Each structure stands twice: as C-alpha cells, then as structure tokens.
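Novice: structural data only, the sequence is not supplied:
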C-alpha cells in the first residue's frame, strides 16, 4: 500500500465510491460498493494451481423454465458469503459480498470490497460459519479479487451461467449483503436494461479514478454491500457480479439502476489469479506499504500524514513534505505512486526522494513493509 486514508472518526462507515457514467451524451452518477485505494505486490502464491469450475453454456437463459424470484434466491444464496473487513489504518469497517467458486473456499468478489483491509472475515450463507480470509490476488483495474477462506471445505458453490447469452429485457435477480445487514440475502428482482456499458469511477475519499467497461446495466434495487454479489438469470445461474449502482436512493440504495460485471469476464480474471499468473494488472499475494497519506495538489504529492513507525517515518519524511520520486521515477500524484508501488512487495528496498518544507531535496532508501489489501 502506498499510503492510507486517515480516519474521519473511529468506527465511521467506509465512504462510498462514486462513478460518472457516460452513456452517449448522458452523464449520470453511480455508487460502487466501498472506497478503495492501495498498492499491491506481485508475488507467487503456492497451492492454487488451478481453478476448476463448472460453467453452464446453454443457448440462452430461457432454455430451462424460468424460476420464481424466491426459487432463484434459494438456488444461489447457499453459495454466497457476507464479507466484513476492518480498515485498520482508517479506523473503519466495511462490508460486501462474495461468491464461492470452489468447495474449499475460493471466493470471487470485487477488489473494492476488500481494498484497504487489514483483516477480512466472511460468513458463508450456506452453513452459517464465519471464516478468516486471505487474498490470493486481485486486479485493481478490472475490480476483481479472489479470496481463500481459512480452513473451509465442503462449501456449496454458486451455479455459474454464461454471460455471453444475456440479452436486453432478460429477467434478473440481484443477491448480496445489502446495507451490510448480514444474514440471508434478500432478492432484488429486475430486468437487463443495457449491455456493454462503461463507467468512469471516482473515489471521493482519494480522488483516484478508473474506468470499468463491458458492464451489464440492470433495473434493480442495488445497495451498498451488494458489491461482489450475484446477478442471477431467470434459471438461477449467475450471469454477473454486482459492481455498481446509480445514486438517488436513501441509505445507500441505488435508485433502481445497477451495474454488474459479466461473469465470464470476472471468471477469466479469477482463473488468472488462482493460476498464479501475475501481469501488469494482476497482483498476487501481500501488498507493500510505504506509510504515507498523500494530498494531491498543484504543487505535487504533498504528504498529509505519516504512519508512525512505518518506512516513510523511518526515512525522515514528515507531514508537509512533497514526495518527488519513487524508485527513480517521478511522483506527481497519489495514483502515480500507487502504480509504481505495484512492482514491489514487502521487504523490498527502494529509493525515495522528497522535498522538505524548507525546500531542501532529500533522498533515502527504505524497506517496504506489509500493508493492507490492494
């Protein structure tokens, strides 16, 4: 993690990430689960050589008789988990959803559900047990993460469908940890209203932006906490992973418009993660940590806070200094630093440069620590 978001107050709810959605000439605002910002470290993860999934690839959603909303929920809910995270450096907690892919507890979710977490716990809807969880890997740019539930076995998995067969007008049911309430997810029925949508994401707490594309747009009551949950088709097979919702409803409700990542796209990333194939965007294992909070300004990457006892503090970096270089590369913003940090892992030594408040240039070599999830 390149830096952390300072807490507003102990126990405060994690802020929502907003998205600007561009649909032709229409500009709307949408919410995406919970805020995120962390840099990761690519490293190999033993013991996860292959992700074997049974994925239905019929000729359409209506091959089998459509099920009732409750029947779909009964079919999908046992394979869901309610995720709760502690954001230690922010003094906050957050909640989301995940989908069980394998009986031994490999779970698919959005990266933003677990980003910034210093601990993760997941309660399986199917058996009611709560497990500690570790992150196998994640892709921040495509907002996908895969978790491993500690000590899990014999878990029911979600029934997987084929998102390439989805059409506008198809009936859907969204299932997730709405509002972070826990327990058995309450179904949110709706329809597919558009395909292949793109959203520009803005994290209001950090100012970072990203684009997600190829999303399924639905008319359904998506809420905060639903992120990482299941979007099921009329036959009860998962065709998408709930990722975003339009603003407008009270209490984090989505105002009736939601967005899901096609399940084929999400599973492609998940398979890459579980196979241990790191790339420019896929990061495996633990995250590196410099220990500074950065405030982007016209004068550059100004240090807002420094974690006591962290690598930056040991180097002599102080609040009010301006970070200028990392590993020999120029740093002009928080997002630039996060991208540079992706190349490193805990224990790596790296050169940093900064300008102190007196205007003097300083350099040091720091040993990166282990930080929160990316």
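Specialist: Everything's here; your move. What you see is a predicted model, and the numbers here were worked out from it, not measured in a lab.
Novice: can we go C-alpha only for contacts and neighbour counts from here?
Specialist: OK.
Novice: contacts for the longest helix along the chain?
Specialist: Assignment by DSSP state H gives helix 263-274 as the longest helix of the chain. Contact partners of helix 263-274, identified using CA atoms under 8 Å, 6 or more residues apart in numbering, comprise 48-51, 108, 136-139, 144-146, 160-164, 238-241, 278, 282-284.
Novice: now the buried members of those.
Specialist: Neighbour-count burial (16 or more other CA atoms under 10 Å) is assigned, among these, to 51, 108, 136-139, 144-146, 160-163, 238-241, 278, 282-284.
Novice: so which of those residues belong to strands?
Specialist: 108, 136-139, 144-146, 238-241, 282-284 (DSSP state E).
Novice: so which of the residues you listed comes closest to residue 196?
Specialist: Distance to residue 196 across these (CA to CA) is lowest for residue 240, with 12.3 Å.
Novice: looking at it, residue 79 is touching residue 155, isn't it?
Specialist: Yes. Using CA atoms under 8 Å, residue 79 is in contact with residue 155, at 7.4 Å.
Novice: going by neighbour count, list what's buried in the longest helix of the chain.
Specialist: By 16+ other CA under 10 Å, the buried positions in helix 263-274 come out as 263, 264, 265, 266, 267, 269, 270, 271, 272, 273, 274.
Novice: now stretch 108-117
Specialist: For stretch 108-117, burial by neighbour count (16+ other CA under 10 Å) applies to 108, 109, 110, 111, 112, 113, 114, 115, 116, 117.
Novice: in addition, the following structure is provided for comparison:
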C-alpha cells in the first residue's frame, strides 16, 4: 500500500500530493464504461452542496463541496474544507444557507454541517464502495468553478484501493495520515474537495479528499476519495452527536497558536500567537516552546491538535512551556470556540 507525502495549507480546500502521483498506473486495465457517466452523475447533482468559507485571522476565503444526507440540511464534507472557518455558507439548488459545524473526525477528514433553515432538500443516493472494481467509471462532482459557476464533472476510472496519503497543515504543523482511500484517474482540482464520487448507477461511493495541485492537471490526473462505506458510520456518529476519542461534536476549540515541531528537544515551538486569544492571555509568546498541554507531553504539532480535540469551549487546561530566556513557565488557558 503506497504512501505519498502531501502538504495541506491551514485553509486548504484540497490536500496537495506529490507530483509523482500522476505517474501511477492502473492496477488493472480499464473496463469499458457502461452507460453515460454524466447521466449517472446527474442523479446526484441536485444534492451537491457548494461550500464557501471565511477565515478572519488569515483574511482568507475558500470553497469546497459536500452533499446532502438529510432533507433538513445535514451535509457531509471533508473536515479540511471547513477547518478554521469563522463563517460557513452553503448553497443547494441555487439557494444559500448559513451553515454550522455539527462535528468532525480530524483523523479521517470527515465533517458534518447543518444548513440553518433548510428543509425539503434532495438527498444524495448512497452506494456501496465495497462493490467497486478497478477500471469502473466514476465521476467526481465539485465546486472548483465557484458558487456562481457550473459544477465540475471530472470523469475517470477507479485505479487502486487502500491508498495512504500524508497531509500537513502548514500553519499548525500538524500531520495526519489518511488511510484506505480510493484512487481514481480524474483531473480533480481545488474546490472539488468534499464533493461526491459517483458510480455508473448514480450513487455516491466516495468523498473526494485529495489530489495533486503541484502540476497542471490534464487527462489521467489522479484523485483520492474516502470510501463511502468508511465515511457513513463516522457521519452517523456525528449526526447522533455522540463524541468519542476521535469524534468531536461541535466546532473545534481555539488555543490561538501557530506551531512547528521544536528543532531541539521535546515540545512544539510557538511560531505565532493570536492576539487576545487563550494562549496570549496565558502568557505565551512567539519563540516559546510549549512542552506539556493538559498533562500530555507534546512531541509534535499533531499531538497538540489531538489533545485540543478532546476539549470543548470553556474548558480550562494547564500549559507548561519554556520561554525564550530558557525558563520553564506554567499557566492556564480557557479554551474558546
């Protein structure tokens, strides 16, 4: 099972993969496409959600996609599509709704949104990803053209199963490994993340989550998708608002730091501190090294994000850090949403 390094920006709407992915050869020869894949995808298009995000801290805007799970506006998408967003808006069938994050699983890059005021929406037909075969035609529907443009329809074939990619958040420095992905030959681009991967029967069989953005796509580009059989149990747990070690219900909490792994010794180095945020009020400054969070020794930025995912707004956590003068200091931070 191959592993591919990838760097993911903080507000990234697509996971970037190494350029070598374009050279991946299908595991089996492609089979003839039965029927019209665009006609099959048309059965899902009414349930595709265009997602737009705003991040105040970075002054950033982004777009991605999702699809409707419930007529009353529950939507499945990638967590990285909405990660860090201060405002989320979504549109279905030309109508726009404010959206809130119901919950997420960071490790699996799954999130569920609730469209405020939505009702009577068309629901995406869900298929069975376990029945997919190499060479089977698929279509990735996405929002790369933006809310005012037509949906992207990237046609391709399944090329491999059980793929693994490594994603990095360039602001926090956290790294996540996504496993068990479908690989498909289709030129997906930024904005397609979170959108449905549709089979020839007009059913959702995956969630587009990764593609290479290190080169200009042409025919034969490679994309990656979370199998729908893996995504739906996580989505249903989030919809039931049942938290666990990996599922966080509600928006993420804010510590208010950008970090990178410490160059020497344990801990993570503070690269940036959000003015007025919990870390700032606790006394942390850029250049400090955060060594312990909530009793957990920090070895990587990934450990920091996983510790924070166990907490909710209003929680008070203990911090231990080494300041720029080399002195060990302690403090407390009250987490905010």
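Specialist: Structure's in. What do you need? Given the structure is predicted, the values throughout are model-derived calculations rather than measurements.
Novice: on that earlier part again, for residue 79 and residue 155 of structure 1, indicate the residue with more neighbours.
Specialist: Per other CA atoms under 10 Å, whichever of residue 79 of structure 1 and residue 155 has more neighbours is residue 79, with 24 against 20.
Novice: which position in structure 2 pairs with the more buried one?
Specialist: Under the alignment (TM-score structural alignment), residue 79 of structure 1 pairs with residue 47 in structure 2.
Novice: hey, what's in contact with both of residue 79 and residue 155 of structure 1?
Specialist: By CA under 8 Å, 6+ apart, residue 79 of structure 1 and residue 155 have these common neighbours: 100, 126.
Novice: so how far is the helix or strand harbouring residue 29 of structure 1 off the chain centroid?
Specialist: In this assignment (DSSP states H and E), residue 29 of structure 1 forms part of strand 26-32. For strand 26-32 of structure 1, the separation from the chain centroid amounts to 18 Å (computed by CA atoms, centre = their mean, to the nearest Å).
Novice: ok, residue 300 of structure 2 to residue 329 of structure 2 distance?
Specialist: 19 Å (CA to CA, to the nearest Å).
Novice: who has more neighbours out of the two?
Specialist: residue 300 (21 against 15).
Novice: the more buried one -> structure 1?
Specialist: Checking TM-score structural alignment: residue 300 of structure 2 goes with residue 333.
Novice: contacts only, for residue 268 of structure 2.
Specialist: Contacts of residue 268 of structure 2 (CA under 8 Å, 6+ apart): 259, 260, 261, 262, 289, 290, 291, 298, 299, 300, 301.
Novice: scratch that, residue 6 of structure 1
Specialist: Taking CA under 8 Å, 6+ apart, we find residue 6 of structure 1 in contact with 89, 90, 91, 293, 305.
Novice: map the second one onto structure 2.
Specialist: Right, residue 90 of structure 1. Match for residue 90 of structure 1 (TM-score structural alignment): residue 58.
Novice: do residue 155 of structure 1 as well
Specialist: Counting by TM-score structural alignment, the partner of residue 155 of structure 1 is residue 121.
Novice: distance of residue 241 of structure 2 from residue 103 of structure 2?
Specialist: Distance, residue 241 of structure 2 to residue 103 of structure 2, by CA to CA: 8 Å.
Novice: can you pull the residues that touch both of the two?
Specialist: In contact with both residue 241 of structure 2 and residue 103: residue 249, using CA under 8 Å, 6+ apart.
Novice: okay, now residue 164 of structure 2: neighbour count?
Specialist: As a measure of burial, residue 164 of structure 2 has 19 neighbours, counting by other CA under 10 Å.
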